[in-house]
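Undergrad: Sequence below, structure please.
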Amino acid sequence: MLKINDSEFNRLVTFMRERYGINLSHKRTLIEGRLSNMLYERGFKNYDDYLDCCLNDKSGKELDGLLIKLTTNHTYFMREPEHFKYLTDTVLPFLKQVNAKTKTMRIWSAGCSSGEEAYTTAMHISEFLGKEKTAWDTRILATDISLRTLAGAQNGVYLASGLSDLPDGWIDKYFDRLDSEKCKIKPELRREVIFRTFNLMEPIPYKKAPFDLIFCRNVMIYFEMETKLALVNRFFDVLRPGGYLFIGHAESIPRDTTQYQYIKPAIYRKPLQ
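TA: Modelled structure (predicted):
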């Protein structure tokens, strides 16, 4: 295994924190475990040379590869089902009522990874609105820092074995079967999700109208508290009064340092007034 020395480790940790907000200061073993073999196979003699390669690559592909290696992109359809029950029972009825005139719902999947969260949300909206869906604009914004991950999400091809948690009938309704192992999101549902590259450390540019709901689940586990609080405050500024923020169940927001109303574990709301 190619060992990372202190200077290389500090340089990589500082870069990831400053550029992406990701704290790897206690992840030395993870860094070596995920990068060592790849560096050896590609002929890099040390980690500094590899980071130089990432920074000098104008295409962005090397940095993209580094991000994928060092962050966990594990997600799946219907992850944390309590969120989707609350979405259907509480959030969507509220949004249908308050947005009855405009017939729009502004939803953002921030840190969307391979797209399962955004597509699951789109399915629930379709089920909730039923025949009224054609009258509504409920397209979901889905952002991530990884171009490669977003390309896969936009393509919408998933292993059939990963769809087992979806309700009965949804696979046939929302997917086309490619073969015995893979399924692809139907075109009409793919059109309901708009994928964009965005680094959550940057100022939020999506200010045409406030968001009704923001998902940012299992993203902030990588962040230090200061970074996390700054991000949720930026979310607060672009949420409508009464809008919701869903975070991961392994995450929390300190109630004494936030303007959000705590609803239940991993669900927060911007006060109506």
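Undergrad: alpha carbons only for contacts and neighbour counts from here, please
TA: OK.
Undergrad: How far does the longest strand that the chain contains sit from its chain's centre?
TA: When every strand of the chain is counted residue by residue (DSSP state E), the longest turns out to be strand 239-247. If you compare the mean C-alpha spot of strand 239-247 with that of the full chain, they lie 16 Å apart, counting by CA atoms, centre = their mean, to the nearest Å.
Undergrad: Give me the contacts around the next helix or strand after that strand.
TA: Under the assignment DSSP states H and E, the closest C-terminal helix or strand after strand 239-247 is strand 261-264. Surrounding strand 261-264, the residues in contact under the criterion CA atoms under 8 Å, 6 or more residues apart in numbering are 255, 268-271.
Undergrad: 6 Å instead?
TA: With contacts defined as CA atoms under 6 Å, 6 or more residues apart in numbering, strand 261-264 is touched by 268-269.
Undergrad: same question, stretch 42-57
TA: 8, 62-63.
Undergrad: How about stretch 10-24?
TA: Under the contact criterion CA under 6 Å, 6+ apart, stretch 10-24 has outside partners 25, 222-223.
Undergrad: and of those, the nearest to Val157?
TA: Of all the contacts of stretch 10-24, the one sitting nearest Val157 is Tyr222; the distance, using CA to CA, is 27.2 Å.
Undergrad: ok, now which ones touch that closest one?
TA: Under the criterion of CA under 6 Å, 6+ apart, the contact list for Tyr222 reads 22-23.
Undergrad: now it: how far from Asp256?
TA: In this structure, Tyr222 and Asp256 are 21 Å apart, going by CA to CA, to the nearest Å.
Undergrad: which other helices and strands contact the helix or strand containing Gly33?
TA: Secondary structure assignment for Gly33, by DSSP H and E: helix 28-41. Here helix 28-41 is seen to pack against no other helix or strand when contacts are counted using 3 or more CA pairs under 6 Å, 6 or more residues apart in numbering; DSSP states H and E.
Undergrad: One more, so I can put them side by side:
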Amino acid sequence: MKLPIITAELTEAQFRKVSQLVYRLCGIHLKDGKQALVKARLMKRLRALKFSDFESYLRYIESKGGKQEIAFLIDVMTTNKTSFFREPEHFNYLQEHILPELTEKRVRFWTAACSSGEEAFSLGMLLREKMQDVAFRDVKILATDISGRMLEKAHNAIYTSEELRDVSPQFLEKYFTKVQPPLSQQYRIKDTVRAMVRVARLNLMDSWPMKGPFDVIFCRNVMIYFDKPTQQKLINRFWSFLKPGGYLFVGHSEGLSAISHKFRYVKPAVYRK
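TA: You can find the predicted model right below:
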């Protein structure tokens, strides 16, 4: 089947319209200078829907019949960079300083914007290794994201050998099962870890249906995509969902110095209620 040739440029007005829509729906702030990125990502949807220009696509998503396209639009506009044990200093600090404090039977973690699940499963493996009596305690990890495509991968819990490059050989053998051919270079997380993780779709801008409270919240490398008012609102909501003494981890490029908050600074990118 011959695909339509897409030659039209994304005009400034169209970029503004997309930016305003994405901001209203999920809080992502598409700054000036992101026009080429937005165009490249939208091209995927134009090809999928066989539109030849951006104006037709924008009319479609604003129509009654285009409501289901909104989720796909958000999906292509979100950045999903992640890896196992990313920013390992955080996992070291969790192991050495936080886990020894978590002595109650019920312990709750939340990885907000979990992408394709690597962060949540990294946490699960660490807890299986380092949390005392973890098999006999009520320990759960909530992993949420806005991207349906990423959540599907997290649900499947299958990763390539390249995606597992930061997983030690010991952890690979202990917590993964090699998928049978033809996917011979792929590995699935074992049920001992998968059972600890609940994967769910959540737009951080919407109401949060879970009750909490959480002992630890990871929201790393997400707030850089939000403007200051959205960051402020999000940080205050995290505060209300943490237990007294609970911890918030943000990305190392996301310090809270420019935001008014109640958290106590612990170390770079680590805060405590």
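Undergrad: TM between them?
TA: The TM-score (TM-score structural alignment, normalised by the length of structure 1) is 0.89; 262 aligned residues with a CA RMSD of 1.9 Å.
Undergrad: how far apart are the longest strand of structure 1 and its match in structure 2?
TA: Here strand 239-247 of structure 1 is compared with structure 2 after superposition; its mean distance to the aligned residues, by mean CA distance after the TM-score superposition for structure 1, is 0.5 Å.
Undergrad: Report the aligned residue range of structure 2 for that strand.
TA: Per TM-score structural alignment, the counterpart of strand 239-247 of structure 1 in structure 2 is residues 242-250.
Undergrad: For the matching stretch, buried residues please.
TA: Applying a neighbour-count criterion of 16 or more other CA atoms under 10 Å, the buried positions in stretch 242-250 of structure 2 are 242-243, 246-250.
Undergrad: same question, stretch 227-245 of structure 2
TA: Neighbour-count burial for stretch 227-245 of structure 2, counted by 16+ other CA under 10 Å, picks out 230-232, 234-235, 238-239, 241-243.
Undergrad: Now the two most distant members of the residues you listed.
TA: Greatest spatial distance in these: Thr230 and Lys243, 22.3 Å, computed using CA to CA.
Undergrad: before we move on, the earlier item: just put the buried residues of stretch 227-245 of structure 2 in TSV and tack on distance to Asn80 of structure 2.
TA: Putting these into TSV (distance: CA to CA, whole Å) gives the following:
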residue	distance to Asn80 of structure 2
Thr230	19
Gln231	19
Gln232	22
Leu234	19
Ile235	21
Phe238	21
Trp239	25
Phe241	24
Leu242	25
Lys243	28
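Undergrad: from those, which single one is nearest Gly212 of structure 2?
TA: Within the buried residues of stretch 227-245 of structure 2, distances to Gly212 of structure 2 taken as CA to CA reach their minimum at Phe241, with 5.8 Å.
Undergrad: Would you enumerate the residues in contact with that closest one?
TA: 212-213.
Undergrad: Distance check, it against Ile235 of structure 2.
TA: As it turns out, when the distance is counted by CA to CA, Phe241 of structure 2 lies 10 Å from Ile235 of structure 2.
Undergrad: centre of the chain versus the helix holding Gly33 of structure 1, how much separation?
TA: Computed by CA atoms, centre = their mean, the chain-centroid distance of helix 28-41 of structure 1 equals 25 Å.
Undergrad: which of the residues in that helix are buried?
TA: By neighbour count, with 16+ other CA under 10 Å as the criterion, the buried positions of helix 28-41 of structure 1 are 28, 31-33, 35-36, 39.
Undergrad: and stretch 9-19 of structure 2, which stretch of structure 1?
TA: Using TM-score structural alignment, stretch 9-19 of structure 2 pairs with 3-13 in structure 1.
Undergrad: corresponding residue for Leu229 of structure 1 in structure 2?
TA: In structure 2, Leu229 of structure 1 lines up with Gln232, judged by TM-score structural alignment.
Undergrad: before we move on, what about Thr120 of structure 1?
TA: That one, Thr120 of structure 1, aligns with Ser122 by TM-score structural alignment.
Undergrad: Just give the number of residues close to that match.
TA: For Ser122 of structure 2, the number of neighbouring residues by other CA atoms under 10 Å comes to 18.
Undergrad: with structure 1 superposed, average distance for the particular helix or strand that has it in it?
TA: Counting by DSSP H and E, the element that carries Ser122 of structure 2 is helix 118-130. After superposition onto structure 1, the mean distance of helix 118-130 of structure 2 to its aligned counterpart is 0.4 Å, using mean CA distance after the TM-score superposition for structure 1.
Undergrad: Quick check: next helix or strand after that helix?
TA: Secondary structure here is assigned by DSSP H and E; on that basis, the next helix or strand after helix 118-130 of structure 2 toward the C-terminus is strand 138-145.
Undergrad: mean deviation (superposed) between that next one and structure 1, please.
TA: Using mean CA distance after the TM-score superposition for structure 1, strand 138-145 of structure 2 ends up 0.8 Å from its aligned counterpart in structure 1, as a mean over the superposed pairs.
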